[in-house]
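# pasting the sequence and the predicted coordinates here, then a few questions.
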Amino acid sequence: MDLSYFHVAGDVPKGLEPETAVVIDVLRATTTIAWALHNGAEAVETFADLEQLKKKSHEWPQDSRLLVGERGGKRIEGFDLGNSPVDVLPSLVRGKRLFMSTTNGTRSLDVVRNAGTLYTMALPNRRAVAERLLCEMPNQLCIIGSGWEGTYSLEDSLAAGALAAFLLDKASNSVEIVNDELTAALALWDKWKEDREGCLRLASHGRRLIGLGDHDADFKCCSELDQIDVVPFQVEVGVLSAS
């Protein structure tokens, strides 16, 4: 399995349609997606464009849908929920479809929507996603971070390194790191793996969230490792379900 990592969606070569892709947005989209599906959401449908989200969501029964999203870290006006993994409680999301748009993560998903197989990952479901990849053992795996408005993010690289480290530990003879970005992510993981929350708080987006208010619960949730078994999987373009 050849592993490569792209810091942001804009780094993905034009025309590339990976055999398998894993999108990461630690703070907070893919963490929220993982917990929403773990807590019983029917699916999470993601949108880069807000108008498309509103149009599509209106085709869904009102009592079976939730609008979830943020811009600049703040909940979108008129939406049911922002982009916090601690808010997608079972009592709110069970059986419902979440229509989601975020500043960064849903844009990365849109860029690789035509991948042969597409997963999302965050630190809490790292092991589950890694074990699925080891079962499938694709020839090519592209890991895509989400960054912040097209720029590098520390926390996404931390999670990319966490995924690569697990795969190397379990199948070193079958896994090859093929770009420098992932080698650097592995080094980052080695430095911060025992203080993941500290890394998230140090990151520029972490400091941005701190400036917006009390996000202690988000930092704790987003930095937890291997806590849940859900593997978000694209079942149709833009639609993620638990698998």
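In hand now; what should we look at?

# CA atoms for contacts and neighbours, from now on please.
Fine.

# wait, doesn't Tyr5 sit right on Asn179?
Yes: if you go by Cα atoms under 8 Å, Tyr5 and Asn179 touch, sitting 7.0 Å apart.

# the two: which has the busier surroundings?
Between Tyr5 and Asn179, Tyr5 has the larger neighbour count (other Cα atoms under 10 Å), namely 28 against 13.

# tell me how many other residues crowd the residue lying closest to the more buried one once chain neighbours are set aside.
Distances taken as Cα to Cα, 6 or more residues apart in numbering place Ile143 nearest to Tyr5, at 4.6 Å, with adjacent residues excluded. As a burial measure, Ile143 scores 29 neighbours (other Cα under 10 Å).

# ok, Ala171 next?
Ala171 has 14 nearby residues by other Cα under 10 Å.

# and the strands in this structure?
For the chain, the strands defined by DSSP state E occupy 2-6, 20-24, 43-46, 65-71, 74-75, 97-101, 117-121, 140-144, 176-177, 232-236, 239-242.

# give the buried residues for the first one.
Of the residues in strand 2-6, those with enough neighbours to count as buried (16 or more other Cα atoms under 10 Å) are 3-6.

# could you dump those to CSV with distance to Leu188?
Listed next are these as CSV, based on distance: Cα to Cα, whole Å:
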residue, distance to Leu188
Leu3, 16
Ser4, 15
Tyr5, 13
Phe6, 15
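
# measure Phe219 to Glu176 for me?
Distance from Phe219 to Glu176, counting by Cα to Cα, to the nearest Å: 31 Å.

# about what we covered before: contacting residues around the residue nearest to Tyr5?
Listed by Cα atoms under 8 Å, 6 or more residues apart in numbering, the contact set of Ile143 reads 3-6, 21-24, 160.

# ok, and for the lengthiest helix in the chain, which residues are buried?
For the chain, the helix that runs over the most residues, judged by DSSP state H, is helix 154-171. When burial is assessed from 16+ other Cα under 10 Å, helix 154-171 yields the following buried residues: 154-167.

# can you pull the contacts of the residue nearest to the spatial centre of the chain?
In the chain, the C-alpha nearest the mean C-alpha coordinate belongs to Thr30, at 2.6 Å (Cα atoms, centre = their mean). If a contact means Cα under 8 Å, 6+ apart, then Thr30 has 23-24, 105, 120-122 as its contacts.

# let's bring in a second model and compare:
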Amino acid sequence: MSVQLTVVLNPSGDLDRIDTWIVVDILRATTTIVTFFEMGGKVLLPVEDVEEAYSLKSKLGGKWLLMGERKSLPPPGFDCGNSPIELLRYNLRDFHGAIMTTTNGTKALLRAAASSGIVFAGCSRNATAVVEAAIERGNKIGILCAGRFNRAMIDDTACAGMMVEIAKNKIQSLKLNDGAKIAIATWEYYDKNLMRAMTDAEHALSLKDLGLWSDVEYASRIDESHTIPRLTLWNNLPAIMV
């Protein structure tokens, strides 16, 4: 069976119809989402803007965690930021769920949902598991890099390249678009060393300036999780669950 693997290096512009999208925002939204479910989170509601997040929190009540960022820091009144390390402090089983808005990642997830019935949140932590899940669900697979401010970023591109390599090792007849070839070339440029690529990424350096380097180190870990968050509906709202 021939499989088409499409990588989109930033979320601007129209998206092709794809059987399954894997959305990658390694710094930090999809890493945080995977961690949320690893830590016992039940449901996560992604929203595009801060005001929508405030409104939803008001309707749903106090047992919902309000999380996310603007300019890499939590907006006023948020319970926590877009930080996987920060989530480790919470007993997420005490919450009904979480509401999340980020500058890039949540928007990319919602955009992917408009062009595919299946959307997974992927990062280095669940790279092999999420690629295998996508392969099982059709012969048109897409990896959508959230990027930053509608620009391609080294961190997401290298992570996507790692996923392309995983797919190449599992599928004999794999067709790659230009984005996929650029992604795997980036992965190989950094000697298949994700932390090396992350260290060179401007987004990672900006997080370091904010004292958030531990998030970068955490996000560079590979295949520590089999958790595969998927976009679905919860009470007619876009939701991520496992």
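Everything's here; your move. Keep in mind that this is a model prediction, so the values were computed, not measured.

# sorry, back to before: pull the most distant pair out of the buried residues of strand 2-6 of structure 1.
Using Cα to Cα, the pair of these lying farthest apart is Leu3 and Phe6, separated by 10.3 Å.

# what touches both of the two?
142-143, 182.

# so how far is Thr20 of structure 1 from Glu136 of structure 1?
From Glu136 of structure 1 to Thr20 of structure 1 the distance is 10 Å (Cα to Cα).

# repeat that for Asp169 of structure 1.
Distance from Asp169 of structure 1 to Thr20 of structure 1, by Cα to Cα: 20 Å.

# against Asn10 of structure 2, how distant is the residue in structure 2 that the residue nearest to the centre of structure 1 lines up against?
In structure 2, the residue paired with Thr30 of structure 1 is Thr30, using TM-score structural alignment. Using Cα to Cα, Thr30 of structure 2 is found at 15 Å from Asn10 of structure 2.

# also Ala204 of structure 2?
Using Cα to Cα, Ala204 of structure 2 is found at 17 Å from Asn10 of structure 2.

# with distance to Asp87 of structure 1 added, can I get the strands of structure 1 in a markdown table?
Formatted as a markdown table, the strands of structure 1 follow (distance: least, Cα to Cα, whole Å):
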| stretch | distance to Asp87 of structure 1 |
| --- | --- |
| strand 2-6 | 29 |
| strand 20-24 | 19 |
| strand 43-46 | 15 |
| strand 65-71 | 10 |
| strand 74-75 | 12 |
| strand 97-101 | 12 |
| strand 117-121 | 18 |
| strand 140-144 | 25 |
| strand 176-177 | 36 |
| strand 232-236 | 18 |
| strand 239-242 | 18 |
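
# identify whichever of these lies nearest to Asp226 of structure 1.
Among the strands of structure 1, the nearest to Asp226 of structure 1 by Cα to Cα is strand 117-121 (10.7 Å).

# helices or strands up against the closest one?
Counting contacts by 3 or more Cα pairs under 8 Å, 6 or more residues apart in numbering; DSSP states H and E, strand 117-121 of structure 1 packs against strand 20-24, helix 29-38, strand 232-236.

# next, the angle from the first one to strand 2-6.
In other words, strand 20-24 of structure 1. Computed by axes from the mean of the first three to the mean of the last three Cα atoms, to 10 degrees, the angle separating strand 20-24 of structure 1 from strand 2-6 equals 40 degrees.

# and strand 20-24 of structure 1 against structure 2, how far off on average?
Here strand 20-24 of structure 1, set against structure 2 after superposition, deviates by a mean of 0.9 Å using mean Cα distance after the TM-score superposition for structure 1.

# and stretch 146-156 of structure 2, how far out from the chain's middle?
12 Å (Cα atoms, centre = their mean, to the nearest Å).

# just the buried residues of it, please?
For stretch 146-156 of structure 2, by 16+ other Cα under 10 Å, it's 146-148, 152-156.

# in TSV: the residues you listed, plus distance to Asp94 of structure 2.
Shown next, in TSV, are those (distance: Cα to Cα, whole Å):
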residue	distance to Asp94 of structure 2
Ala146	30
Gly147	32
Arg148	32
Ala152	37
Met153	35
Ile154	36
Asp155	33
Asp156	32
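
# of all these, which comes closest to Gly62 of structure 2?
Closest to Gly62 of structure 2, out of all of these and judged by Cα to Cα, is Ala146, at 29.8 Å.

# and that closest one, what does it touch?
Taking Cα under 8 Å, 6+ apart as the test, what Ala146 of structure 2 contacts is 9-11, 23-25, 104-105, 108, 152, 156.

# ChimeraX command to pick out the buried ones of those?
A single ChimeraX command suffices to select whichever of the contacts of Ala146 of structure 2 are buried according to 16+ other Cα under 10 Å:
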select :9,10,11,23,24,25,104,105,108,152,156
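
# make a markdown table out of the contacts of Ala146 of structure 2 and add distance to Leu231 of structure 2.
Converted to a markdown table, the contacts of Ala146 of structure 2 look like this (distance: Cα to Cα, whole Å):
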| residue | distance to Leu231 of structure 2 |
| --- | --- |
| Leu9 | 20 |
| Asn10 | 19 |
| Pro11 | 17 |
| Val23 | 10 |
| Val24 | 13 |
| Asp25 | 15 |
| Asn104 | 16 |
| Gly105 | 13 |
| Ala108 | 12 |
| Ala152 | 23 |
| Asp156 | 19 |
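
# counting contacts, what elements does the longest helix of structure 1 pack onto?
Going by 3+ Cα pairs under 8 Å, 6+ apart, helix 154-171 of structure 1 lies up against strand 20-24, helix 126-136, helix 180-192, helix 196-202.
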